[in-house]
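>>> when you get a sec, could you give me coordinates for this:
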Amino acid sequence: MRTFAIGDIHGGFKALIQVLNQLELTEEDQLIFMGDYVDGWSEAAQVIDFLIDFSKKFTCVFIKGNHDVWCENWLKDKNDVNPSWYLHGGKETMDSYAVFSKEDKEAHLAFFEALQMYHLDNENRLFLHAGFTSMHGVEKESYPHKFCTDRTLWEMAMALDKNIEVTANNYPKRLQHYHEIYIGHTPTTNYNEAYPMNAANIWNVDTGAAFKGKITAMNIETKAFFQSDSLPDLYPNEKGRN
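Model (predicted):
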């Protein structure tokens, strides 16, 4: 069985299909989607519709991202339009639902409500959208919204002395709980890097699909990765996220 971590999608349906086609999936494979399925490009609702059907054929784990929280709230209550969400991809997501029925929207809401905040596998590998703040691990996190929004975990790993031993007294306790940690949320393109990045035992697979980057799928055993075309090339008449 192969397991793939799929980075942020942000409404880039065309790019998602490109990546999945490269994987040559079998029924034994598992896919862990790292969240932020919506907001950015024009096919957010199409992404959700596809993933619902896709999960009937393949083993999938769906993690919840911060943009998914906003969309879920809007699907529950059409008057709940977070101003920040609207300006950062929400408008495009709302527009993508114009051709979807009430029944479709209810099915999509159920999809969002069922998303996991994090996933821990049998090899002690942790998957979550953003990060966590508790030095005791995710089960002791006092602020569950941090799973969708925290950037300090990644920033800490990036700033860590590469020569420090895991057993050192000053090695961050947060990182000692898990064999590996997989995240999205903070685009690697922020660091002028187009590919997945590794810092300490954390792998960041958000390669900037919301902006000018690509969608990435990583084989978590081999670390081989597969990427779509750049999203602006696939949606030349759109701007994506600002």
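
>>> alpha carbons only for contacts and neighbour counts from here, please
OK.

>>> just the strands in the chain please.
3-6, 30-33, 59-62, 118-120, 125-128, 180-183, 197-199, 202-204, 216-219, 225-227 (DSSP state E).

>>> so what touches the fifth one?
What it means is strand 125-128. 32, 34-35, 63-64, 117-120, 147-148, 178-184 (CA atoms under 8 Å, 6 or more residues apart in numbering).

>>> what sits against Phe4?
Phe4 touches Asp29, Gln30, Leu31, Ile32, Ala217, Met218, Asn219, Ile220, counting by CA under 8 Å, 6+ apart.

>>> what about Met218, distance to Gln227?
Met218 is 9 Å from Gln227, where distance means CA to CA, to the nearest Å.

>>> ugh, wrong one, I meant Lys91
26 Å.

>>> and for Tyr195?
Remark: distance between Tyr195 and Gln227 (CA to CA) = 9 Å.

>>> find residues that contact each of these two.
By CA under 8 Å, 6+ apart, the residues touching both Tyr195 and Gln227 are Thr216.

>>> in the chain, which spans are helices?
For the chain, helices defined by DSSP state H occupy the ranges 13-23, 44-54, 66-76, 83-85, 91-96, 102-113, 146-149, 152-159, 173-176, 231-234.

>>> out of those helices, flag the one nearest Thr207.
helix 231-234 (10.7 Å; CA to CA).

>>> helices or strands up against the closest one?
helix 13-23 (3 or more CA pairs under 8 Å, 6 or more residues apart in numbering; DSSP states H and E).

>>> list the contacts of the helix it packs on.
Counting by CA under 8 Å, 6+ apart, 9, 43-44, 46-47, 214-217, 226-231, 234 sit against helix 13-23.

>>> buried subset of those, written for ChimeraX?
Those of these that count as buried under 16 or more other CA atoms under 10 Å are selected in ChimeraX with:
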select :9,43,44,46,47,214,215,216,217,226,227,228,229,230,231
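
>>> out of the contacts of Phe4, which is most surrounded?
Within these, neighbour counts (other CA atoms under 10 Å) peak at Ala217, which reaches 30 neighbours.

>>> that one contacts Gly7, doesn't it?
Yes. Ala217 is within contact range of Gly7, at 6.3 Å (criterion: CA atoms under 8 Å).

>>> out of the helices of the chain, deepest packed?
Ranked by mean neighbour count, the helices of the chain are led by helix 146-149 with a mean of 22 (mean count of other CA atoms under 10 Å).

>>> can you tell me what sits against that one?
With CA under 8 Å, 6+ apart as the criterion, helix 146-149 contacts Lys64, Gly65, Asn66, Met117, Tyr118, Leu128, His129, Ala130, Gly131, Phe132, Thr133, His185.

>>> one more, please, to line up against the first structure:
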Amino acid sequence: MGRTLVIGDIHGGLKGLIQLFERAEVSTEDKLIFLGDYVDGWSESAQVIDYLMLLEKSHQCIFIKGNHDAWCIDWLQKGIVDDVWFVHGGKLTIESYKDISDTIRQKHLDFFEQMHDYYVDRQNNLFIHAGFSSMHGPEKERYSSNYSWDRTLWEMALTMDNRIKKDSAIYPKRLLLYHEIYIGHTPTLYYNVKVPMQGCNVWNIDTGAAFTGKLSCLDIKTKQFWQSDTLQSLYPNEKGRNK
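As a prediction, this is how the structure comes out:
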């Protein structure tokens, strides 16, 4: 059996993804779970999608949809250019598609639309881009946008007093629903941390590849992780995403 590797937010950094896979020595035996935000940031968003579509043919992949992917879907599908999206990486994503045919754009749209809002494996581990607010899990979430936007789950896990045990009546019910939870969305750089972070049973794999950080993947069994170089060093003539 191969490993289960969970990959953080890529944000158009194809060079970082290729380098990361080389360093992690990814093989066809490995199961790859991507936490979303494939686009917006560096200049190769369309090329990242091309790469992932090819990867899916040779590897076992699970693709989670992020908030930036949802914005990109609106643009590809309806031509909607959200003002916030445009200044937070959307401009570079649009530029990456300038030489892409309508046929390929439709294939990319089909790929985006088949992505998961979240995924639960046989060991009852949850993989989701951002989080959920329902006490009964994401399947009971009232607003599906929480899958790609919610930060309360991570904030709660990060600030939990570790003296509170799981069998305590005040232990957060959301954290008891799953063995472990893997998220992206909130860069660890916000906490001056450059590697994957853990809060209770929640693991954050977004190490800020969109900004000044690196792209990361983690083996969910051993917790060994690998990282690319900083995306800034791989794209020296670009600025990446605005905060």
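
>>> tm score of chain vs chain?
After superposition, the two chains reach a TM-score of 0.98 (TM-score structural alignment, normalised by the length of structure 1), with 241 aligned residues with a CA RMSD of 0.7 Å.

>>> which neighbours do Ala217 and Gly7 of structure 1 share?
With CA under 8 Å, 6+ apart, Ala217 of structure 1 and Gly7 have common neighbours Val205.

>>> before we move on, the earlier item: ok, which pair from the contacts of helix 146-149 of structure 1 is furthest apart?
Lys64 and Thr133 (17.1 Å).

>>> neighbour-wise, which of the two wins?
Using other CA under 10 Å as the criterion, Lys64 of structure 1 and Thr133 rank with Lys64 on top: 24 against 19.

>>> to which residue of structure 2 is the more buried one aligned?
By TM-score structural alignment, Lys64 of structure 1 lines up with Lys65 in structure 2.

>>> could you find the closest non-adjacent residue to that match?
Gly36 (4.8 Å; CA to CA, 6 or more residues apart in numbering).

>>> quick one: the residue of structure 1 most remote from its centre and Gln176 of structure 1, what's the gap?
Taking CA atoms, centre = their mean, the residue of structure 1 most remote from its mean C-alpha position is Asn169, at 32.0 Å. For Asn169 of structure 1, the distance to Gln176 of structure 1 equals 11 Å [CA to CA].

>>> shouldn't Asp29 of structure 1 be in contact with Ser55?
No. Assessed by CA under 8 Å, Asp29 of structure 1 is found out of contact with Ser55, at 11.8 Å.

>>> got a list of what Asn201 of structure 2 touches?
With CA under 8 Å, 6+ apart, Asn201 of structure 2 has these contacts: Ala157, Leu175, His179, Glu180, Ile181.

>>> do the same with Pro187 of structure 2
Asp206, Thr207, Gly208.

>>> structure 2: which residue goes with Asp95 of structure 1?
With TM-score structural alignment as the criterion, Asp95 of structure 1 pairs with Glu95.

>>> quick one on the thing from earlier: which of the contacts of Asn201 of structure 2 sits closest to Lys140 of structure 2?
Nearest to Lys140 of structure 2 among these, with distances taken as CA to CA, is Leu175, at 14.9 Å.

>>> nearest residue to that closest one other than its sequence neighbours?
Asn201 (7.1 Å).

>>> translate the one you found into the numbering of structure 1.
Checking with TM-score structural alignment, Asn201 of structure 2 has Asn201 as its match.

>>> count the neighbours of Phe33 of structure 1 for me.
Neighbour count for Phe33 of structure 1, taken as other CA under 10 Å: 27.

>>> actually Asp161 of structure 2, not the one I wrote
Counted with other CA under 10 Å, Asp161 of structure 2 comes out at 11.

>>> and what of the one 3 residues further on?
Number of residues near Ile164 of structure 2 (other CA under 10 Å) recorded here: 12.

>>> doesn't Phe58 make contact with Ile32 of structure 1?
No. Here Ile32 of structure 1 does not reach Phe58: they are 10.8 Å apart, not a contact under CA under 8 Å.

>>> out of the contacts of Pro187 of structure 2, who's the most crowded?
Going by other CA under 10 Å, Asp206 tops those with 32 neighbours.

>>> residues contacting that residue?
Taking CA under 8 Å, 6+ apart, one finds Gly8, Asp9, Ile183, Gly184, His185, Thr186, Pro187, Thr188, Pro196, Leu215, Ser216 in contact with Asp206 of structure 2.

>>> mind doing that once more with 6 Å?
Gly8, Asp9, Gly184, Pro187 (CA atoms under 6 Å, 6 or more residues apart in numbering).

>>> and Thr167 of structure 1, how far from Lys173 of structure 1?
10 Å.

>>> then His67 of structure 1?
29 Å.

>>> how about Glu139 of structure 1?
As judged by CA to CA, Glu139 of structure 1 and Lys173 of structure 1 stand 14 Å apart.

>>> for Thr26 of structure 1, same thing?
Counting by CA to CA, the gap from Thr26 of structure 1 to Lys173 of structure 1 is 38 Å.

>>> same question, Lys146 of structure 1
17 Å.

>>> how about Asn219 of structure 1?
Distance from Asn219 of structure 1 to Lys173 of structure 1, by CA to CA: 26 Å.

>>> same question, Ala200 of structure 1
12 Å.

>>> need the residues touching each of those two.
By CA under 6 Å, 6+ apart, no residue touches both Ala200 of structure 1 and Lys173.

>>> one step back: would you turn the strands of structure 1 into JSON lines with distance to Gln22 of structure 1?
Listed next are those as JSON lines, based on distance: least, CA to CA, whole Å:
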{"stretch": "strand 3-6", "distance to Gln22 of structure 1": "12"}
{"stretch": "strand 30-33", "distance to Gln22 of structure 1": "13"}
{"stretch": "strand 59-62", "distance to Gln22 of structure 1": "17"}
{"stretch": "strand 118-120", "distance to Gln22 of structure 1": "24"}
{"stretch": "strand 125-128", "distance to Gln22 of structure 1": "22"}
{"stretch": "strand 180-183", "distance to Gln22 of structure 1": "21"}
{"stretch": "strand 197-199", "distance to Gln22 of structure 1": "20"}
{"stretch": "strand 202-204", "distance to Gln22 of structure 1": "20"}
{"stretch": "strand 216-219", "distance to Gln22 of structure 1": "9"}
{"stretch": "strand 225-227", "distance to Gln22 of structure 1": "7"}
